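> next input, structure requested:
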Amino acid sequence: MKEAQGSAYEWLDNMKYSSFHTLIIVLLCLVLIFDGYDSQIVAYIMPLASKEWGLTPVMTGSLASWGFVGLMFGTAFFGFLSDRIGRKKGLVLAIAFFTIFSGSAFFAPNYSAFVALRVLAGLGMGGAMPICITMISEYSPARIRGKAVTAMYGGFTTGWILAALAAIGVIPSFGWRPVFLMGAIPILMIPLLMKYMPESVRFLASKGRHEEAIKEIRKIEKLTGQKPIDWKPEHFAITEVKYTGTIKDLFTPGLIRMTILISGTYFFNLIVVYGLASWLPTLLVQRGFSLVKSYNYGMVQAIAASVGAFFIGTLLDIFGRKRTLIAGYLIGAVSLVLFGFATSGPVLMAAGAAAGFFIIGTQTTLHVVNGETYPTHIRSTGVGFTYTIGRIGSFAAPLIGGTLLAAKVSFSLYFVIFAIPCVLCACCVAGYKTAVKGEGLEQITKTLIRNVDA
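Next up, the predicted model:
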């Protein structure tokens, strides 16, 4: 065995991209495909479910909003849980939870039963998200973390595409209920994760489980063909300040500013994303498009979001986080206004694609910043907490949209109103304490703690 030339964390940050990283990205991407599918499919069944149950516009919007209530609490709970029991166990539990209750929506006899099942499914869906972000952040080489996180998260927007395809292919012939049976498919992911997904080395080391951390590194060395290194407990030492592992740590002097600003960015961003996503099919039907054609617009927007996420994620690693995110949000705001004032089908399609590319694509890359801001002891808790605050926005957005429709605002004004939070997102990002570009996770923590008064 050769001697270690630095800490285990530096070794992880400086690794060359390999089949090991591809394995992690693919597994987590598959999880998020189903997560994205389940979060978006409700938008496509809203017009039919509303007609079947005789719902008001606000009640129709709540079909999506109640799922976001579950997402909100699930994000916080499972983020906290995975900092206690581990990333792998937490992820498996979250998948099992949303699989059972998502598939059960097929049998919902009425509005009340449906929203109850959506709340329960949302707990698991919300839980999977912060754990996936945390795991990929802790294993990605520092120089390509932006690309790795956004490539993985592309699974979520791919799930949106599959939701649109399912709506186009299934709903016109078989009704809206069968699309929820597809939400039960992720149960097949659990054996794959148990066999192939490693536990986070950083998590194990943060709990003092150095022997287990070394075993995980040995697996990585073997998979990537590297010569074994003589790892010792001292290679897992960290110089970061000690945390209690509770939510109050997120509001310590070194982290409070980033916690507030990241939470604010998520909040305003998710208002836009779900104000757009939840009501787009309904708005387009009211504008004179057929139901199936409205689904096509949703699919184009989802495809653009997937491409945008990876493109903007690449720019993060080149130009840094702050400049890239600010530009993405401002261009997204302009795209949304253009969408509202579009007068022809092709222009509407192009503006909608641009809105998906920049607004949803930039929201995806925000996960990169969130995953690298917090120390290992509280990383999943921090990711979960800030995203939970954002989920308040996703809960409010469909209700805001329903209220605007009930007030009979014009198509154009609807999208102008939802462009405003994009500008507020850019304002939040402008206040971030760090402009990361290629630093290791432990170095980012040191910078935040050192610049307490910055």
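
> CA only for contacts and neighbour counts going forward, please
Noted.

> residue 102 reaches residue 184, doesn't it?
Yes: contact criterion C-alpha atoms under 8 Å: residue 102 and residue 184 qualify, at 6.5 Å.

> residue 277 and residue 227, how far apart?
49 Å (C-alpha to C-alpha, to the nearest Å).

> still on that earlier bit, more crowded one of residue 102 and residue 184?
residue 102 (27 against 19; other C-alpha atoms under 10 Å).

> and that one, how far from residue 292?
Distance from residue 102 to residue 292, by C-alpha to C-alpha: 23 Å.

> do residue 381 as well
40 Å.

> more neighbours: these two, which one.
Neighbour count, other C-alpha under 10 Å: between residue 381 and residue 292, residue 381 has more, with 31 against 18.

> tell me who's in contact with that one.
76, 79, 80, 81, 82, 83, 246, 247 (C-alpha atoms under 8 Å, 6 or more residues apart in numbering).

> residue 163: which element?
Element membership of residue 163, judged by DSSP states H and E, is helix 145-174.

> please generate a structure for the following sequence too, so the two can be compared:
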Amino acid sequence: MQMDVNIGARLDRLPLSGFHWRLLGLIAAGMYFDSFDIYIAGTVLAAMVHSGESTLSLNATFVSVTFIGMMTGAWLSGLLGDRFGRRFCYQFNLGIYGFASIAAALAPSIYWLIFFRLVMGVGMGAEIVVGYGTLSEFIPADWRGRFGTILNLIINTSLFLSTFLGWLIVPHYGWRWMFAIAGCGALVVWFLRKSMPESPRWLASRGRADEARQIVERIETACGSTASRTSSHSANATESSTREFYSTETTEAGRLGALFSRRLLTRTITAITVLVALFTVNYAFVSWIPTFLVKQGHSVSNSLGITALMFAGGPVGSLIAFALAEHLGRKWGIVLFSLVCVGFGIAYPFAQSAVAITALGFAITCCIYVLSSFSVATYVPELFPTELRLRGSGLANTAGRAVSIVVPYAVASAFMRFGIAGVLTLIVGTLLVQALIVGVLGAETKQRSLEAIAADAGVTSVEAQEGSATAAIE
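Take a look at the predicted model:
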């Protein structure tokens, strides 16, 4: 069935233009402040303990409710984003996060701050699901992987900015200004995002063909491309059949339980695996490395210096992912860099000199950020059809966040019993499981339309039929 809601094919045929870069900027800005707020926690909590406003126990509660909120937000964003649309969800969650950050800046006590942090966490957990998912539905297939890695790179630079601003602001003006900066920035982005269109792919999946076609036509005009438009006769002839199809088929296909159906179960398992593995490895290594170094006999100052050099591998990893995203691909990229990271992880416990420790730590960090760029930023949203994209991504992120709550305890136990070798064994085992599952079950998605990827899973929807037809024509 040919449709003017040939939406996916028309979006994929567009030349890269200022529209796509502006969209990337607006999505990245919201996610940047989201990430910024995650990273300011260490600076803020240290200042509050120093001033007597908090204790180590209350600080732990603050960190715990952050993860609980993010886990909840990831889950809710999947339900709301697929039900009410991408535009509603990314504005709703950014508004929650922005206003909660302002409230946190005015919190009268650590107890109120913990409450507002829980609310902020809901917005932060939702943003990562909606941001990556929305971007994937607009960017042409040939560039989708690279845009995901650029977004990932932009977001991760917030670690440096939050640390630098904390160093400048907190000692002189107090911790409240950090939340004020994050909240005000988020609300400015919320206002700017009002001009962002709804995802045409999502509109088509809901049977709203008129709206989808109108938005695509506006995007085509903005990109200077009109060649992909079909005749109005063809458009009108297919709209009624599109609406009829979606009213009978997609309602069933869009239910949460469809993620565990025979056609999508392997996709769901793959998505959960890569995000559980990513969060496990990230929190097991990146978050704990300063502690490991101190325990290995390095001074605090020396350990922080080595850590800074190791973490320089983050941006390098994102750039490597950018270069390989559309050549190596996401599936085999995840498999390859999981195995490469395993090799560096096995070698790490045997490093004795500061240079060797730093070099291997740099390499491991680099691999982790390559995996982050490939998995959470690009691969997971690609695995699911439009009507289930945010539900699938939300479920995988929820599982990853849930695991991240218990990872610190597993890491601490492994370190106390077996030292750094025990922690690296946990990391290596996780990466090997990921490489096996993705290699066996994963689908390759590089330079393929989202509709064709959905068709491979046997998705019974108009978008899948369109993807198959498009592939046959080409």
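
> thinking again about what came up before, which strands and helices lie in contact with the helix holding residue 163 of structure 1?
helix 19-53, helix 111-139, helix 178-181, helix 291-319, helix 361-373 (3 or more C-alpha pairs under 8 Å, 6 or more residues apart in numbering; DSSP states H and E).

> switch those over to TSV; also include distance to residue 157 of structure 1.
Shown next, in TSV, are these (distance: least, C-alpha to C-alpha, whole Å):
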stretch	distance to residue 157 of structure 1
helix 19-53	6
helix 111-139	13
helix 178-181	17
helix 291-319	5
helix 361-373	9
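
> residue 411 of structure 1: which of the ones you listed is closest?
Closest approach to residue 411 of structure 1 among these is made by helix 291-319 (14.4 Å; C-alpha to C-alpha).

> go through that closest one and flag the buried ones.
Buried residues in helix 291-319 of structure 1, counting neighbours by 16 or more other C-alpha atoms under 10 Å, are found at 291-292, 294-317.

> gap between it and the chain center?
Averaging C-alpha positions (C-alpha atoms, centre = their mean, to the nearest Å) puts helix 291-319 of structure 1 14 Å from its chain's average.

> quick one, which of residue 277 and residue 227 of structure 1 is more surrounded?
Neighbours per residue (other C-alpha under 10 Å) separate residue 277 of structure 1 from residue 227, with residue 277 holding more: 25 against 11.

> and the spatially closest residue to residue 418 of structure 1 that is not a sequence neighbour, what element?
Leaving aside its chain neighbours, residue 418 of structure 1 sits nearest to residue 272 (5.6 Å; criterion: C-alpha to C-alpha, 6 or more residues apart in numbering). Taking DSSP H and E as the definition, one finds residue 272 of structure 1 inside helix 256-277.

> buried sites along that helix?
So for helix 256-277 of structure 1, counting by 16+ other C-alpha under 10 Å, buried means 257-277.

> please apply the same query to stretch 172-189 of structure 1.
For stretch 172-189 of structure 1, by 16+ other C-alpha under 10 Å, it's 176, 177, 178, 179, 180, 181, 182, 183, 184, 186, 187, 189.

> out of the helices and strands packed on helix 145-174 of structure 1, nearest to residue 401 of structure 1?
Counting by C-alpha to C-alpha, residue 401 of structure 1 lies closest to helix 19-53 out of those; the figure is 12.3 Å.

> what angle separates that closest one from helix 145-174?
Counting by axes from the mean of the first three to the mean of the last three C-alpha atoms, to 10 degrees, helix 19-53 of structure 1 lies at 30 degrees to helix 145-174.

> show me what the helix or strand following helix 19-53 of structure 1 packs onto, helices and strands only.
Under the assignment DSSP H and E, the closest C-terminal helix or strand after helix 19-53 of structure 1 is helix 57-85. On a contact count with 3+ C-alpha pairs under 8 Å, 6+ apart, helix 57-85 of structure 1 meets helix 19-53, helix 87-104, helix 111-139, helix 379-406.

> now do residue 3 of structure 2 against residue 223 of structure 2, distance only.
Distance from residue 3 of structure 2 to residue 223 of structure 2, by C-alpha to C-alpha: 21 Å.

> ok, now residue 183 of structure 2?
33 Å.

> what lines up with the residue nearest to residue 418 of structure 1 in structure 2?
Here residue 272 of structure 1 is matched to residue 281 in structure 2, going by TM-score structural alignment.

> what of residue 359 of structure 1?
Residue 359 of structure 1 maps onto residue 368 in structure 2, by TM-score structural alignment.

> and its match, how many residues sit next to it?
26.

> wait, it touches residue 279, no?
No: look at residue 368 of structure 2 against residue 279 with C-alpha under 8 Å: they stay out of range, at 9.7 Å.

> before we move on, back to that, doesn't residue 424 make contact with the residue nearest to residue 418 of structure 1?
No: shown here, residue 272 of structure 1 and residue 424 do not form a contact pair, counting by C-alpha under 8 Å, at 10.8 Å.

> grab the most central residue of structure 1 for me.
residue 129 (5.4 Å; C-alpha atoms, centre = their mean).

> report the separation between the nearest residue to residue 90 of structure 1 once chain neighbours are set aside and residue 199 of structure 1.
Leaving aside its chain neighbours, residue 90 of structure 1 sits nearest to residue 82 (5.0 Å; criterion: C-alpha to C-alpha, 6+ apart). Distance check for residue 82 of structure 1 against residue 199 of structure 1: by C-alpha to C-alpha, it reads 11 Å.
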